[in-house]
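K.L.:
Here is my input; please provide its structure:
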Amino acid sequence: FIYDLNKNNYLSIFRFFFLSPKNKNIEYSSGEVIMVDLIAKLIKFKDADISKSNIVFFLDEVELFLHPQWQKEYLSYFLNILNFIFPTKKITIVITTHSPFILSDIPKENVIFLKNGEQVEALNKVQTFGANIHTLLSDSFFIRDGLMGEFAKDKINEIIKFHELIKPDNADIKTLKSEYEDKQKRFWQTQSIIGEDYLKQVVKNHLVEIEKILLGKDEAKQNEIARLRAEADKLASSI
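P.N.:
Model (predicted):
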């Protein structure tokens, strides 16, 4: 809608959001406030009648308080506004960001990676423009040790490590069996809520092997049959 609005329309939007008595009791999201405030500041800057033909904008951590969808659209939105309000100016934009959503709109030639205030040369080969968000997130510059939350990873690793405990020939099966019986319900509950299908199956395989060793193959088989029946009943009730 940017190209259909004139300066007065922008000011009307600003007044509607912040000055109209009718809107005093309306709670706007932080993202809405930031975006409207951005328009207002640019118009105010325009009104200052800057004579210089070259303008530099510094935007520090622009993604703060913005929903991921707004982060994804921010740069396009901002550039449209600039082109509308400053059609004759030569503009340079300097952005600092931690958001891969913002970064995916910027060519790598225009990106400087910083860590502790120092440029990270090893990351200069990272392709940013049009890059998949998950690809950027998985880069060690953004997130170390994968994309899974630490709490979930700890819960899954607890199951895997317990399986490792019962593998040695000299493992204290009696003690471990008692410990497993205390943790059995929690372990299987963790497995049931894993969102990634492959990982969910891997964790299930660990649990099945644990039960075969600690409970015996027959009991492990009966437990699996009971779980499958419970899943079938749940599926039937949802149809």
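K.L.:
contacts, neighbours, all on C-alpha from now
P.N.:
OK.
K.L.:
Could you pull up the residues touching the residue most central in space within the chain?
P.N.:
Against the mean C-alpha coordinate of the chain, by CA atoms, centre = their mean, the closest residue is residue 68 at 7.5 Å. Residue 68 makes contacts with residue 101, as judged by CA atoms under 8 Å, 6 or more residues apart in numbering.
K.L.:
any idea how far residue 103 is from the nearest residue to residue 98 once chain neighbours are set aside?
P.N.:
Nearest residue to residue 98 in three dimensions, chain neighbours excluded: residue 61, at 6.9 Å (CA to CA, 6 or more residues apart in numbering). Distance from residue 61 to residue 103, counting by CA to CA, to the nearest Å: 12 Å.
K.L.:
now do residue 81
P.N.:
For residue 81, the distance to residue 103 - CA to CA - is 19 Å.
K.L.:
Pick out whichever of those two has more residues nearby.
P.N.:
Applying other CA atoms under 10 Å to residue 81 and residue 103 shows that residue 103 carries more neighbours, namely 25 against 18.
K.L.:
next up, for comparison:
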Amino acid sequence: MKINRLCIYDIENRPLLKGLNLYFGTRLNDNNASANCFIGVNGAGKSQVLEALSEIFLFMDNLYRVENPLPEKYLLSPFAFKIEYEIVFEEVLHLVVFECDKVGGKLKDVDFSIFIKNDEELQQIDISQISLINFIPAKITGYTSGANETLSLPFDSYYDHYAEYTWNRAKNINDTADHSKIDYDPRLYFMNYNTNLGITITSFIYRDDFPEFQLILDTLNINELKSFVITIQTLPPTRRNGGVIFTPELEEWRQKLINIADENIVDEKHQKNTLKFNITDETRIAFKDNFSSALELYTCLYKLELLNNLVVDKATREKLKKERADRKLLTKMPIVSDINKVMNYSELKLILNNKNRSEIDYLSLSDGEHQFLNVFGTLLMMNQDNCLFLLDEPETHFNPVWRRTFISTLERITHNRKQDIFITTHSPFIISDSKRENVFIFKKENEEIIVDNPSSETYGATFDNILKMAFEIVPPISENSLEEIKKLQHENDPNVIQEELENFGDSLEIATLRNRIILLKSKDQK
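P.N.:
Just a heads-up that it's a prediction; the model follows:
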């Protein structure tokens, strides 16, 4: 898929975005998913655009999802907008135009138009007899590098509703043998520190399916996953009014994990299984015999983890649901302690790629190493077409060497995929590997967002030029040293300048001072 255009007409909770009109171009036929890169100062709206995109597709999913439909009173648009994107369905390229003309709009206030796109000609199709859910991105994946409380909120809302549905479905089946409802896979995935463990486990088990995974291992100097533990319980210690009931699908998956595990420690009191896995060739074969793909295994782990929300008492969950419906978006679900989680990871051990094949606990990895595994492991695993990735500062904890290779690594992983990627960043490394038309500079002036493509080509540009275009930093020197250099530029004694030069590293400004010394000395000799 490829998003071509985003227009925001009116928006209440993020007024900075009102009137925003962004055109991203058309690059769906490229050999890889070229990333749209947002750069600019903090508070200029970059992350807010990612959140707006996630809210749009959450709204569309809520409107057209067949399984687990929302009550009509919750089917409200987050803002007034128009979005255009290309998507492939049954190997045919389609252009989708979706518009909602009012804040809090319902189905009657939206327009969903679909066109077949062939040789740049558009032919509108009749949507009355087709399933519109097929023309929404297959997966929307969000990632944030820190405690960004905004991008995660649309995903949190989705998870809460999903967990509640799973509970009700399991309870109804148990009580009434009603099998009319079905389990379904999530469309929205949010990646954070906890999900990273599932991504790491899945990536290592299915490493032979992803040749590019070796690039990640070489970068991190890791040889193999040695072992890990998964704990699954349906009667957490603080759970009131009974335990968590699994749907048939989740129960089947739990039994598969039990069968694959090398050791199963049972705690009858809490209906808990502590499953220990040692990674061998036989273990990988067992996982692949039970789970058809890496994404299916990860979805199993992900769904089990989403049930941790059910440990929170019902009154709190209902309160959060109402506040979100009233657009009080800063409310988050309380954090569940490890001892009370329905599903929890622990004791994940890795083997380093050194002479002694040293063993290291996953928790001992640096923030940058965790982030590297999380970001690129997610991209590897979500390998189907029509996926959308919303990555908020995905390289924050990277060292300069890793930042320098970020785009090239991303392009190797997404080669020949029909996907779209949005990245926010402050890094010149990212921008220097991106074409001008893929870069969007965000600035905030008089409480308004101004977004423009760079004034000149960014691909291969020096950091000096990028910092000037994106942040108006001229020259690219920190403030204290620059102030001292400016003072020396007005000094008339060449000996004073010469003495002070020893305090500075090389730069164009220092070269200018050396020239000033020569000029001043030549004047003294006349």
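K.L.:
circling back to that earlier point, looking at structure 2, name the residue matched to the residue nearest to the centre of structure 1.
P.N.:
Matched by TM-score structural alignment, residue 68 of structure 1 corresponds to residue 400 in structure 2.
K.L.:
Mind listing what's buried along stretch 202-217 of structure 1?
P.N.:
In terms of neighbour count (16 or more other CA atoms under 10 Å), stretch 202-217 of structure 1 has its buried residues at 203, 204, 206, 207, 208, 209, 210, 211, 214, 215.
K.L.:
Make JSON lines out of the residues you listed and add distance to residue 14 of structure 1 and secondary structure.
P.N.:
Putting the buried residues of stretch 202-217 of structure 1 into JSON lines (distance: CA to CA, whole Å; DSSP: H, G, I helix; E, B strand; the rest coil) gives the following:
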{"residue": "203", "distance to residue 14 of structure 1": "53", "secondary structure": "helix"}
{"residue": "204", "distance to residue 14 of structure 1": "55", "secondary structure": "helix"}
{"residue": "206", "distance to residue 14 of structure 1": "58", "secondary structure": "helix"}
{"residue": "207", "distance to residue 14 of structure 1": "58", "secondary structure": "helix"}
{"residue": "208", "distance to residue 14 of structure 1": "61", "secondary structure": "helix"}
{"residue": "209", "distance to residue 14 of structure 1": "63", "secondary structure": "helix"}
{"residue": "210", "distance to residue 14 of structure 1": "63", "secondary structure": "helix"}
{"residue": "211", "distance to residue 14 of structure 1": "64", "secondary structure": "helix"}
{"residue": "214", "distance to residue 14 of structure 1": "68", "secondary structure": "helix"}
{"residue": "215", "distance to residue 14 of structure 1": "68", "secondary structure": "coil"}
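K.L.:
Now flag whichever of the residues you listed is closest to residue 22 of structure 1.
P.N.:
residue 203 (55.4 Å; CA to CA).
K.L.:
what's the first-to-last distance across stretch 490-501 of structure 2?
P.N.:
In stretch 490-501 of structure 2, first residue to last residue: 14 Å (CA to CA).
K.L.:
Distance to residue 123 of structure 1 added to the buried residues of stretch 202-217 of structure 1, as JSON lines?
P.N.:
Listed next are those as JSON lines, based on distance: CA to CA, whole Å:
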{"residue": "203", "distance to residue 123 of structure 1": "34"}
{"residue": "204", "distance to residue 123 of structure 1": "37"}
{"residue": "206", "distance to residue 123 of structure 1": "37"}
{"residue": "207", "distance to residue 123 of structure 1": "40"}
{"residue": "208", "distance to residue 123 of structure 1": "42"}
{"residue": "209", "distance to residue 123 of structure 1": "42"}
{"residue": "210", "distance to residue 123 of structure 1": "42"}
{"residue": "211", "distance to residue 123 of structure 1": "46"}
{"residue": "214", "distance to residue 123 of structure 1": "48"}
{"residue": "215", "distance to residue 123 of structure 1": "50"}
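K.L.:
Looking at the residues you listed, which is nearest residue 233 of structure 1?
P.N.:
residue 204 (19.5 Å).
K.L.:
What does the closest one correspond to in structure 2?
P.N.:
Match for residue 204 of structure 1 (TM-score structural alignment): residue 517.
K.L.:
Could you double-check that that match lies in contact with residue 494?
P.N.:
Yes. Contact criterion CA atoms under 8 Å: residue 517 of structure 2 and residue 494 qualify, at 4.9 Å.
K.L.:
In structure 1, where's the longest helix?
P.N.:
helix 217-238 (DSSP state H).
K.L.:
what's around residue 101 of structure 1, how many residues?
P.N.:
Residues lying near residue 101 of structure 1 (other CA under 10 Å) number 26.
K.L.:
quick check, it in a strand?
P.N.:
No. Residue state for residue 101 of structure 1 (DSSP: H, G, I helix; E, B strand; the rest coil) corresponds to helix; a strand is not indicated.
K.L.:
Show me what it aligns to in structure 2.
P.N.:
Residue 101 of structure 1 maps onto residue 429 in structure 2, by TM-score structural alignment.
K.L.:
what about that match, distance to residue 460 of structure 2?
P.N.:
Distance from residue 429 of structure 2 to residue 460 of structure 2, by CA to CA: 10 Å.
K.L.:
Then residue 376 of structure 2?
P.N.:
23 Å.
K.L.:
Compare those two (neighbour count), which wins?
P.N.:
Between residue 376 of structure 2 and residue 460, residue 376 has the larger neighbour count (other CA under 10 Å), namely 22 against 13.
K.L.:
isn't that one right next to residue 412, touching?
P.N.:
No. Between residue 376 of structure 2 and residue 412 there is no contact under CA under 8 Å: 10.5 Å.
K.L.:
What is the burial count for residue 496 of structure 2?
P.N.:
Neighbour number of residue 496 of structure 2 under other CA under 10 Å is 12.
K.L.:
that's a strand at it, yeah?
P.N.:
No. With three-state DSSP as the criterion, residue 496 of structure 2 is helix rather than part of a strand.
K.L.:
all strands of structure 1, in order?
P.N.:
In structure 1, the segments counted as strands under DSSP state E are 54-60, 90-96, 114-115, 118-119.
K.L.:
closest one to residue 198 of structure 1 among those?
P.N.:
That would be strand 114-115 among the strands of structure 1, by CA to CA, at 34.2 Å.
K.L.:
Give me the buried stretch members for stretch 181-190 of structure 1, please.
P.N.:
So stretch 181-190 of structure 1, judged by 16+ other CA under 10 Å, has buried residues 184, 187, 190.
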